[in-house]
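sequence below, structure please.
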Amino acid sequence: MIHFRALSFGIALALGPVVALAQETNVAFGSIKADPTLPVEVTADSLDVNQEDGSAEFKGNVLVGQGEMRLSAQRVLVIYNEENSGIDRMEATGDVVLVNGPDAAQAQRADYTIESGVIVMTGDVLLTQGENALSSNKMTVNLITGTAQMVGRVKTILKTDGN
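A predicted model of the protein is given here:
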């Protein structure tokens, strides 16, 4: 289900798709609310650990899993908290794909703050929900509430002919 806050339609068209543009749109994301306290599993082709700054860089076919949420990218930088007792945040770059339930989003970059359960995706963001697709410059996903906000030239194609 897509909720359009910044978009209002007073026109009903009988034929053909409608291209809709907006500056901001709120959408539901994922059928399952995520739990950021669950363990994070990361697999990759290679791993470089930096003890000095408390980070780990995963490269090549990186797959991150946390509960039902999956994130894949070519590179993921994991930054640990000050005590090195847990992950503070992750920065994913290169062919980033985020999947939660039936919803999937693609972008050039994703920054995931673990404690808040918020992922900010930037760069040619494309969200697919079944047959619906939306694109924007930036999407902020709250995994805890199962919602997302898309900003910056939001575009979608709305089918009005029943097909």
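
please count neighbours and contacts with C-alpha atoms only from this point.
OK.

could you list the buried residues of the helix or strand hosting residue 22?
Using DSSP states H and E, residue 22 maps to strand 17-28. By 16 or more other C-alpha atoms under 10 Å, the buried positions in strand 17-28 come out as 21, 22, 24, 25, 26, 27, 28.

next structured bit after whichever strand or helix holds residue 137?
Assessed by DSSP H and E, residue 137 sits inside strand 132-142. Once strand 132-142 ends, the next helix or strand along the chain (criterion: DSSP H and E) is strand 147-159.

the structure of the following sequence is requested for comparison with the preceding one:
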Amino acid sequence: MKPRDSTLLPLGCFLLGLTVTPAAHAAGDDADEPIRINARSVEANEKTGTAVYRGHVVAEQGRLSIRADRVEIRARDNQTELIQAIGSPVKLRQQPDATTEEIQAEARRVDYHVLSGKLDMIGDVSLRRGDDLFTGSVLHYDLDTRSLSATGDDRSDGRVHAVIQPRKPTPPA
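I've put the predicted structure just below:
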């Protein structure tokens, strides 16, 4: 298992994919930045293609960061298949650029299925950009089709909640 090719670069893609906004994809130059992962421990097994980071895991790449209790990366034939982050909660942040509001997301578990381009956020999901807020119990996002589905929050009325602030029109160029 080659660390840069099989495990670290997809983590950056995972973080980029969480943002669900076109401005975030402009931050693609972050993929060229080094990924820094800090944890209390790591267990990697090249034979099984797994790496498990435990204990206050912090992964950063450029303007992207993830904080979790545990991050597991599974690969086969030098291809990352799954990146799973578990926490109380998992916290993700991205500052796409200097003119775009910071994006923050939280969930108890985040699964990124690398090969299919699917992202699942599970348990007490919260996604915030500026004053816009989305909450629910489960969020599924397809990076290829840019489609999203969500189910309601179990703790309240079983519904998905969104607060979207009005935007000022952009003046013509």
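
care to give me the TM-score?
Superposed pair, TM-score by TM-score structural alignment, normalised by the length of the first structure: 0.64. Supporting alignment: 131 aligned residues with a C-alpha RMSD of 3.2 Å.

picking up where we left off before, check which helices and strands the strand holding residue 137 of the first structure sits against.
Applying 3 or more C-alpha pairs under 8 Å, 6 or more residues apart in numbering; DSSP states H and E, one finds that strand 132-142 of the first structure contacts strand 118-129, strand 147-159.

what residues does the longest one touch?
Okay, so that is strand 147-159 of the first structure. 16-30, 132-142 (C-alpha atoms under 8 Å, 6 or more residues apart in numbering).

try it again at 6 Å.
17-29, 134-141 (C-alpha atoms under 6 Å, 6 or more residues apart in numbering).

swap in the shortest one?
The list of residues contacting strand 118-129 of the first structure from outside it, by C-alpha under 6 Å, 6+ apart, reads 103-112, 133-142.

that strand vs the second structure, average offset?
Superposing on the second structure and averaging over aligned pairs (mean C-alpha distance after the TM-score superposition for the first structure), strand 118-129 of the first structure comes out at 1.2 Å.

can you give me the buried ones in that strand?
118, 119, 120, 121, 122, 123, 125, 126, 127, 128, 129.

just want the angle from that strand to strand 147-159.
20 degrees (axes from the mean of the first three to the mean of the last three C-alpha atoms, to 10 degrees).

re earlier: the strand holding residue 137 of the first structure versus strand 118-129: what angle between them?
For strand 132-142 of the first structure against strand 118-129, the angle by the same axes, to 10 degrees is 160 degrees.

mind listing the helices for the second structure?
Under the criterion DSSP state H, helices of the second structure are mapped to 9-17, 22-25.

just the buried residues of the last one, please?
Right, helix 22-25 of the second structure. residue 24.
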